[in-house]
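Peer 1: I would like to see how this sequence folds:
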Amino acid sequence: MKLLTVASKIQADNILNPYLNIFEKEDLIIEKCISKCGDFYLIDYGLDKNNNKKNRDLKDMFKHCIAEGIADIIIDKYQENIIDRLLSYNLYYFDKEERDKIKTNTIEYLKKDEFVNTEGITYKISKRARVLKSVIGFFEENDSINLEGFINFRLKYYLEAIEDAIDKNIEDYFAEKEYKEFIKILQYFVDIQEPKREIVHIIFKNSRYKLIDEKRLAINNELIEELSQELSEIDINYDDLLISSLITIAPKKIVIHIDNISNNNDIINIIKNIFQNKVTVCEGCDLCLSDLSHPFKGY
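Peer 2: Next comes the predicted model:
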């Protein structure tokens, strides 16, 4: 009795074998014939005529086991092939190193984002569970499956999820590239500036900050005030003002004092990237515990 035919461009036999172990444990013999037709490998599964089980129940159980294997093949094997194909088509003008980086980031993103919204339903379902459901539904009406055709015509939602992941990671790649170029420009400005302070201490409290020098004098000189007035005329935020102030001062060393690093992680990373080995984060001192309302003596 014929059970199922699986056609694919990859050799799926060894991958699917472990999903059929349950039949060996029940001493049920599943016959298979492997052949090749053009680019496709064909696996014809059949039921040994000597078994005494109900054929219909056995066939349904067999299809469910194979469906489990096919779902994993699609997620583990075909997903990377699909990403390669889409990147080659859409990013042909990128060099190999750029495509490889976007590919790696996309794969990692898809691993983290394991859930997709179901159509017309607000809750989420895992990608594998939805692919498995699609395969099982297909087997209810078919005794053969072409994996490439099934993916292209029955898993459009899955292809769209991969395309969305690629688009996001292309955007992230360009954003990261622009960020690195921007940081290089700021580093250049720092390098050509004459240092106006030996040390600048930055005291962060509740997303606010205060700058003091090595003598613990508040840095509120006319230069910073003038810069603040200039920047207030354009759309610039509090963090931008801090970065601009530090570049203007161009200190030889920066010490960061902070009560909660997670609240200011982005701005701290930017400061580190611009000033690099000039930056240290204090592990705890009286300045870390100080109140910004404390009257540091200014110029």
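Peer 1: from now on I want contacts and neighbour counts done on CA atoms only, so please keep to that.
Peer 2: Noted.
Peer 1: what packs against the host helix or strand of residue 225?
Peer 2: Under the criterion of DSSP states H and E, residue 225 resides in helix 222-232. Judged by 3 or more CA pairs under 8 Å, 6 or more residues apart in numbering; DSSP states H and E, the packing partners of helix 222-232 are helix 238-249.
Peer 1: repeat the analysis, applying 7 Å as the threshold.
Peer 2: Contacting helix 222-232 under the criterion 3 or more CA pairs under 7 Å, 6 or more residues apart in numbering; DSSP states H and E is no other helix or strand.
Peer 1: another for comparison:
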Amino acid sequence: MDAIKIESTVPAEKIHHIIEEIPIKKDVNISYEEYENRFRYIFSLNKNEIKRDSLFLDTLTKFVEDMIIKFYADDLISANIDRKLGKLDSVNRSEIIEDVKEVLKSNTLFIKEKKDIKNEIFEYFVEYNTLIIDGYLNFRSKSYHKLIEKAIELVLGNFQLEVEYGEFIDMLKALVESQTHEIDTVNVVLKGEKYILMDSDFQKINNDHISMVLEDLYYDEVSDGDILLSTIIALSPKELIIHLGDKSKGDIISILEEIFEDRITICRDCKICNKYTI
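Peer 2: Got it, this is the predicted structure:
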């Protein structure tokens, strides 16, 4: 097949690593031309590889996708953020841009949209021998801009959840710090989804009243985790010991660690860890 030309504003020294990652590089002749601060990369198959046209076009499609992510995505994402949110501080902007790029590179998110873009580039190469990346992004690829919009919406949604979660943790920390300590030490033995609460003498703490209050508030059954969290916050102990044994922490324990910080200890191997089972 005829040589295919890909034009860009990105110089050769910046894309060396992308070219080196081309899986059929040994079967492809690659050269480039420079003119008026633009660069034209010329790809052609060796004569004895003429039957590998489809793989060749797949390779060039991947090359264009990598170029876009590496050298064009930041500006495209940034412009889209400006339209949606206006000006952001540099820290938040950088974090959002990097998170959006991770979404664009992900193999599990927006699979259909990415497949459509890949097919779009592939079909372009079937019809034309020259692709100018800047022109493609500016005038032809509505699908790529739609993908970026969806990726930004996903990241902003997650970002908002993180903000709300941080505010939730800060509120609980402030609540705990403002309360009088009802008890010096609380031992929590966690087995599966169940738990036992004990004081410093390892006497069981009865928290049935908290369970009843929560059920009355929410008119429904509440989870053991919700009851555990509410009980410990209400008791606001000076010391909190979580006896996990070989169990993983889980979300509730991670939340308690954020709230109680240096007042919490995770125990993995003691007589209490080994004694109690549920």
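Peer 1: need the TM-score from the superposition.
Peer 2: Superposed pair, TM-score by TM-score structural alignment, normalised by the length of structure 2: 0.78. Supporting alignment: 268 aligned residues with a CA RMSD of 3.7 Å.
Peer 1: quick revisit: I would like the residues contacting the helix holding residue 225 of structure 1, please.
Peer 2: 241, 245 (CA atoms under 7 Å, 6 or more residues apart in numbering).
Peer 1: that one vs helix 238-249, what angle?
Peer 2: Note on geometry: by axes from the mean of the first three to the mean of the last three CA atoms, to 10 degrees, helix 222-232 of structure 1 and helix 238-249 are set 140 degrees apart in direction.
Peer 1: spell out the secondary structure type for the residue nearest to the spatial centre of structure 1.
Peer 2: Centroid check for structure 1 by CA atoms, centre = their mean gives residue 109 as the closest residue, at 2.8 Å. State at residue 109 of structure 1, reduced to three classes by DSSP: H, G, I helix; E, B strand; the rest coil: helix.
Peer 1: what's the answer for residue 255 of structure 1, then?
Peer 2: Three-state call for residue 255 of structure 1 (three-state DSSP): strand.
Peer 1: burial measure for the alignment partner in structure 2 of it, as a count.
Peer 2: Here residue 255 of structure 1 is matched to residue 241 in structure 2, going by TM-score structural alignment. Around residue 241 of structure 2 there are 19 other residues, counting by other CA atoms under 10 Å.
Peer 1: and for residue 185 of structure 2?
Peer 2: Neighbour count of residue 185 of structure 2, defined by other CA under 10 Å: 21.
Peer 1: which residue lines up with it in structure 1?
Peer 2: That one, residue 185 of structure 2, aligns with residue 199 by TM-score structural alignment.
Peer 1: now swap in residue 257 of structure 2 and tell me
Peer 2: By TM-score structural alignment, residue 257 of structure 2 lines up with residue 272 in structure 1.
Peer 1: isn't its match right next to residue 278, touching?
Peer 2: No: counting by CA atoms under 7 Å, residue 278 is not a contact partner of residue 272 of structure 1; they are 8.0 Å apart.
Peer 1: could you find the closest non-adjacent residue to residue 145 of structure 1?
Peer 2: Nearest non-adjacent residue to residue 145 of structure 1, counting by CA to CA, 6 or more residues apart in numbering: residue 6, 5.1 Å away.
Peer 1: what's the distance between the one you found and residue 167 of structure 1?
Peer 2: 32 Å (CA to CA, to the nearest Å).
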